[in-house]
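Trainee: sequence? don't have it. structure:
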């Protein structure tokens, strides 16, 4: 009896102790959670301060106000370190134990660490600016480029700091990309913004570090270099952008650039040449269209590195001179550069500005002038532009922005004969093509065969639907809607007729759709009528094309259905990527892209699956693959 009573009392004491312990733990958790909420608020405040100071510091750094830049960047670093310390607080660790909050806590910790890395990168940029001489009342770009010359010594002094900044930002970008997806909307937005901003800064700074290495080689640090300047007219579409109408030679010596010998293509190449050599696939695809004998057809291919080699071979065959590379630009790039140079006064009686340049060159000059007058007008304009650049009479920051935008939109392209220089050009994305590693690539491009400039009025809409199969294949349907907004007259260089039997405003084109490697065309139709396309290869990439006539004011719809047997390796890859590569057109294409995954009950892919916008730059999307284990 006593034994039983003693056992009951022991059990009662144990229950009492457990209850008290549980109450104590609950109270402790409440205190920790309350403290955690307070810490989280402080962490959020520190992150916001760090972000604001980083932005202020970047603006001051670009403007050459290094004292303010240093103050803001150090403030950003302190705030980032404070947020990192708060993220390690025990109460934050307690919050991570609460169901569904753990990923939010991890996101806060990653944001804090990335903020600190970004601040440290900014301070490296500050040291680069000082090393390059920007602490003497000059803007950073002016320390690099002034009075028409690139300062190679400044680039050499600043390069190590820029490379370290790029490394820190790459580290921050990688940590943000690897962060778990939070549940709170506020943190979702913050993470997405941080990924965009740090990722963009990482890409820009990495390219900047590459430019520090490229510019001395490109601009004659080790001897004079000469490049063919090729001016394209996108109103008469070609694969790389537009008909090559005007040429000159750019001379680069010790950081200075000058332009000589501006002339129409018909003067430089007065007659067809004997066929020049080119890769076998290029000869098979474009040789019968005179791309190896006539400069006007040399850029039917959209692959600029190959086109540049063909063009230089033509130049050497015609002149006996071997040049070091090709720079291709068009009126849209010219308009961007005018943001840096300011207006060009009195070109044929009118000032040419960044706002009116594209219209004057691509529309008005073809309506108001005959062919000789139009060539002379364009030659005067390009000569005035490059003379201004040669003098260095321009806004440095605007020049950097203009060059970057022109390269990104494919309206400015470079190719160099020197393999080391060309490798760096490719790394910064200025070579007018896409990396071979981006295997799932689609490109819609056209070549004008109506001998007019009516592509000034062309509008294209590209709608692509990708369905991923359970075996890693992709079933892809692309619909291209083409609208010719040209008027029916009066006849001119702009509207034609370029061919006497054609009506003004007619757009005759070969519309081409480049597909991922290994693609197989299943169906092809024009305006709902099945037809058989022309099929050929652009290197390793299959292409399907068709000749289309679209009258002024008319539309056409091309639909292609193709399959890619090995679009993704489901056993090794967690994401599927797809790249849309743009043609440099007068009016950027609009696009819509959707991705689904067959046979999966939770709607295929994780995250966003629908994309749309302007195809004014390369668009590469990545979607997470589903395991197929949804409800």
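Mentor: Structure received. All of these numbers come straight from a predicted model, not from anything done at the bench.
Trainee: C-alpha only now, for contacts and for neighbours.
Mentor: Will do.
Trainee: quick check: longest helix of the protein.
Mentor: Scanning the chain for the helix with the most residues, using DSSP state H, yields helix 2-62.
Trainee: who does that one touch, helix- and strand-wise?
Mentor: Under the contact definition 3 or more CA pairs under 8 Å, 6 or more residues apart in numbering; DSSP states H and E, helix 2-62 sits against helix 66-87, helix 90-95, helix 102-131, helix 140-144.
Trainee: can we see that at 7 Å?
Mentor: On a contact count with 3 or more CA pairs under 7 Å, 6 or more residues apart in numbering; DSSP states H and E, helix 2-62 meets helix 66-87, helix 90-95, helix 102-131.
Trainee: give me the buried positions along stretch 481-500.
Mentor: Judged by neighbour count using 16 or more other CA atoms under 10 Å, the buried positions of stretch 481-500 are 481-486, 492-498.
Trainee: what's the end-to-end length of that stretch?
Mentor: In stretch 481-500, first residue to last residue: 27 Å (CA to CA, to the nearest Å).
Trainee: cool, stretch 233-242 as well?
Mentor: By CA to CA, the extent of stretch 233-242 from end to end equals 4 Å.
Trainee: still on that earlier bit, kindly reformat the buried residues of stretch 481-500 as CSV containing distance to residue 416 and secondary structure.
Mentor: Below are the buried residues of stretch 481-500 laid out as CSV (distance: CA to CA, whole Å; DSSP: H, G, I helix; E, B strand; the rest coil):
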residue, distance to residue 416, secondary structure
481, 36, strand
482, 35, strand
483, 37, strand
484, 36, strand
485, 38, coil
486, 38, coil
492, 37, strand
493, 34, coil
494, 33, coil
495, 36, coil
496, 36, strand
497, 37, coil
498, 34, coil
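Trainee: and which of those residues is nearest to residue 330?
Mentor: When the buried residues of stretch 481-500 are compared for distance to residue 330 (CA to CA), residue 494 wins out at 16.3 Å.
Trainee: could I get the contacting residues of that closest one?
Mentor: Listed by CA atoms under 7 Å, 6 or more residues apart in numbering, the contact set of residue 494 reads 363, 366, 367, 452, 453, 454.
Trainee: quick check: it vs residue 396, distance?
Mentor: 35 Å.
Trainee: next one: residue 70
Mentor: Distance, residue 70 to residue 396, by CA to CA: 22 Å.
Trainee: over to residue 512?
Mentor: Counting by CA to CA, the gap from residue 512 to residue 396 is 39 Å.
Trainee: circling back: now render the helices and strands packed on helix 2-62 as CSV, adding distance to residue 445 and mean neighbour count.
Mentor: As requested, the helices and strands packed on helix 2-62 are exported to CSV (distance: least, CA to CA, whole Å; neighbours: other CA atoms under 10 Å):
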stretch, distance to residue 445, mean neighbour count
helix 66-87, 45, 22
helix 90-95, 54, 20
helix 102-131, 39, 24
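Trainee: adding distance to residue 557, write the ones you listed out as TSV.
Mentor: Listed next are these as TSV, based on distance: least, CA to CA, whole Å:
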stretch	distance to residue 557
helix 66-87	53
helix 90-95	56
helix 102-131	46
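Trainee: out of those helices, nearest to residue 386?
Mentor: Among the helices and strands packed on helix 2-62, helix 102-131 comes nearest to residue 386, with 27.5 Å by CA to CA.
Trainee: alright, now check it against this:
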């Protein structure tokens, strides 16, 4: 009889647990659907709708938590072998409840102040009060999400954990990590953006327009620049000028480190057009800011930079811009019109400069007036930042930290001891606008062959001159250079700079499979291999750079490169121990 009763109790508990697991799963499934609705309402800035859907989410989450937190469920968590499944589910439900009440509900209340439309100017001004009002909710949500992510990361699958539970933990951790990153970004934005937009006093920013048709390490020659004034959110365009309007300074405007001078020459600090021969945008920005000050006497509070490709992304959000010159600039023609067609249409340098200034002012006016779709604009800025086409620098350390966190700093590749990242940076040496026709592709790979745990790394850089065969005569001298700097018209001369991880040791280089000597140096702790190639129309060259990685580094490194007219292809390079230099 006693045995029968025990069996009945066990069966009853099993049924009880099974029913509650089913009900909890049903509530979790419902909460996933509602969570997507909440996210959409918050993104749209719909406070009332976001608040209502967040309350529905809380109902489902609370119900699920209740089903997996009763005494029978908690007791099941103590059972050997299978107990880990019950205890893990209870912990996950508890964390989900913390996130819902501590992060989602507060953010839904502030939806109108944290959506992309918050930073959309209205009649030339950004509402800084909305950003400030959103901050308390964002700070609370950031703290809750960071704590929740840490809790989930500490959960370990014990012996007996079924795949459904362990998979659920990993999925939850992934979603939570993404949410934590997004809210962390919002925390940074609400903390530094108001002051950056003039809440505590007027700001003046220098904007560099990089021209990828004449490559520089960070993108292209800064052929034009402008001041943007911001006072308590009100945005106005100030002085505009071309790079040729700057004098050749007799010496670098700021002290340059010996490696920088050795790699790029003192011209780095003497010519406005050459401030970004270095791939370190913070140095570029300081040099440009100082040149601006010496030329015009104006102090700047930071430097921004973008190229025509980034501009084409912005035009996807603004729609077409009609220019006073008669052209219509849109996302499909911006790159070709600004970097190629304009050179054929306008014969004089002044006409070209006037056209670029007109285009920049027209796009600025549309953005400053808020004539764009907020979500599309956010996507455009995110893409431009990811491709390093949108860069920023601030002398204010707090703001610079935010810039770095937003992947906008343009610094040398961030490294981890176990994972190397190469930087491949290109500078035009033709003295013209032929890089519109340059095509690049990269391969990077490695292999572990040594007993000391140091991998062999290899980077391959393939460059092609895709200009027409008759480029010397069919293209204007302004584009080919006309041979002024010793490069035959139609040819492209390119300086290639490969920055290896600081722990790497240089082994050797090849050009089309044959050994080649390169200039070697150190720049800010990074080993650098530098060379230059000249390509006639239709010609290609492959440069190979070989390095020994640091102890314990992974055999597969990554690579970032100069943003060019065309996004270059990057592929994995397969290596064998027989093919590497020991």
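Mentor: In hand now; what should we look at? All values reported here derive from a predicted model rather than from experimental measurement.
Trainee: give me the TM-score for this pair.
Mentor: The TM-score (TM-score structural alignment, normalised by the length of structure 2) is 0.85; 565 aligned residues with a CA RMSD of 3.6 Å.
Trainee: any chance of the buried residues of stretch 481-500 of structure 1 in JSON lines with distance to residue 504 of structure 1 as columns?
Mentor: Putting these into JSON lines (distance: CA to CA, whole Å) gives the following:
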{"residue": "481", "distance to residue 504 of structure 1": "21"}
{"residue": "482", "distance to residue 504 of structure 1": "18"}
{"residue": "483", "distance to residue 504 of structure 1": "16"}
{"residue": "484", "distance to residue 504 of structure 1": "12"}
{"residue": "485", "distance to residue 504 of structure 1": "12"}
{"residue": "486", "distance to residue 504 of structure 1": "9"}
{"residue": "492", "distance to residue 504 of structure 1": "8"}
{"residue": "493", "distance to residue 504 of structure 1": "10"}
{"residue": "494", "distance to residue 504 of structure 1": "9"}
{"residue": "495", "distance to residue 504 of structure 1": "5"}
{"residue": "496", "distance to residue 504 of structure 1": "5"}
{"residue": "497", "distance to residue 504 of structure 1": "5"}
{"residue": "498", "distance to residue 504 of structure 1": "8"}
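Trainee: now which residue in structure 2 aligns to residue 359 of structure 1?
Mentor: In structure 2, residue 359 of structure 1 lines up with residue 336, judged by TM-score structural alignment.
Trainee: what's the spacing between its match and residue 112 of structure 2?
Mentor: According to CA to CA, residue 336 of structure 2 and residue 112 of structure 2 sit 39 Å apart.
Trainee: and residue 160 of structure 1, what's its match in structure 2?
Mentor: Using TM-score structural alignment, residue 160 of structure 1 sits opposite residue 136 in structure 2.
Trainee: could you list every helix and strand in contact with the helix or strand that contains its match?
Mentor: Residue 136 of structure 2 belongs to helix 128-154 when assigned by DSSP states H and E. For helix 128-154 of structure 2, the packing partners by 3+ CA pairs under 7 Å, 6+ apart come out as helix 83-99, helix 105-109, helix 111-114, helix 163-196.
Trainee: which strands or helices does the third one pack on?
Mentor: Yep, that's helix 111-114 of structure 2 we're talking about. Helix 111-114 of structure 2 is packed against helix 47-67, helix 128-154, with contacts defined by 3+ CA pairs under 7 Å, 6+ apart.
Trainee: the longest one too?
Mentor: The criterion is 3+ CA pairs under 7 Å, 6+ apart, and the helices and strands that helix 163-196 of structure 2 contacts are helix 128-154.
Trainee: which parts of the helix it packs on are buried?
Mentor: Across helix 128-154 of structure 2, burial judged by 16+ other CA under 10 Å covers 128, 130-131, 134-135, 137-149, 152.
Trainee: rewinding a little: separation between the match of residue 359 of structure 1 and residue 385 of structure 2?
Mentor: Noted for residue 336 of structure 2: a distance of 21 Å to residue 385 of structure 2, by CA to CA.
Trainee: between the two, which is the more surrounded one?
Mentor: Per other CA atoms under 10 Å, whichever of residue 336 of structure 2 and residue 385 has more neighbours is residue 385, with 20 against 14.
Trainee: just to be sure, the more buried one is in a strand?
Mentor: No: counting by DSSP: H, G, I helix; E, B strand; the rest coil, residue 385 of structure 2 falls outside a strand, being helix.
Trainee: leaving out sequence neighbours, find the closest residue to it.
Mentor: Spatial nearest neighbour of residue 385 of structure 2, excluding adjacent residues (CA to CA, 6 or more residues apart in numbering): residue 408 at 5.9 Å.
Trainee: return the residue of structure 1 aligned against residue 220 of structure 2.
Mentor: Matched by TM-score structural alignment, residue 220 of structure 2 corresponds to residue 242 in structure 1.
Trainee: now do the SS call for its match.
Mentor: Under three-state DSSP, residue 242 of structure 1 comes out as strand.
Trainee: my read: it touches residue 236, true?
Mentor: Yes: counting by CA atoms under 7 Å, residue 236 is a contact partner of residue 242 of structure 1 at 5.4 Å.
Trainee: export the helices and strands packed on helix 111-114 of structure 2 as TSV, with columns for distance to residue 332 of structure 2.
Mentor: TSV is the format used below for these (distance: least, CA to CA, whole Å):
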stretch	distance to residue 332 of structure 2
helix 47-67	35
helix 128-154	33
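Trainee: ok, which of those comes nearest residue 321 of structure 2?
Mentor: Minimum separation from residue 321 of structure 2 across those (CA to CA) falls at helix 128-154, 27.2 Å.
Trainee: gap between that closest one and the chain center?
Mentor: Relative to its parent chain, helix 128-154 of structure 2 has a centroid offset of 22 Å by CA atoms, centre = their mean, to the nearest Å.
Trainee: and the helices in the stretch 451-582 of structure 2?
Mentor: 471-474, 477-480 (DSSP state H, counting those that start in this stretch).
Trainee: possible to save the ones you listed as JSON lines with distance to residue 491 of structure 2?
Mentor: Formatted as JSON lines, the helices of the stretch 451-582 of structure 2 follow (distance: least, CA to CA, whole Å):
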{"stretch": "helix 471-474", "distance to residue 491 of structure 2": "8"}
{"stretch": "helix 477-480", "distance to residue 491 of structure 2": "7"}
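Trainee: which of the ones you listed sits closest to residue 204 of structure 2?
Mentor: For residue 204 of structure 2, the closest of these is helix 477-480, at 32.9 Å, according to CA to CA.
Trainee: with structure 1 superposed, average distance for the helix holding residue 136 of structure 2?
Mentor: Aligned to structure 1 and superposed, helix 128-154 of structure 2 gives a mean residue distance of 2.2 Å (mean CA distance after the TM-score superposition for structure 1).
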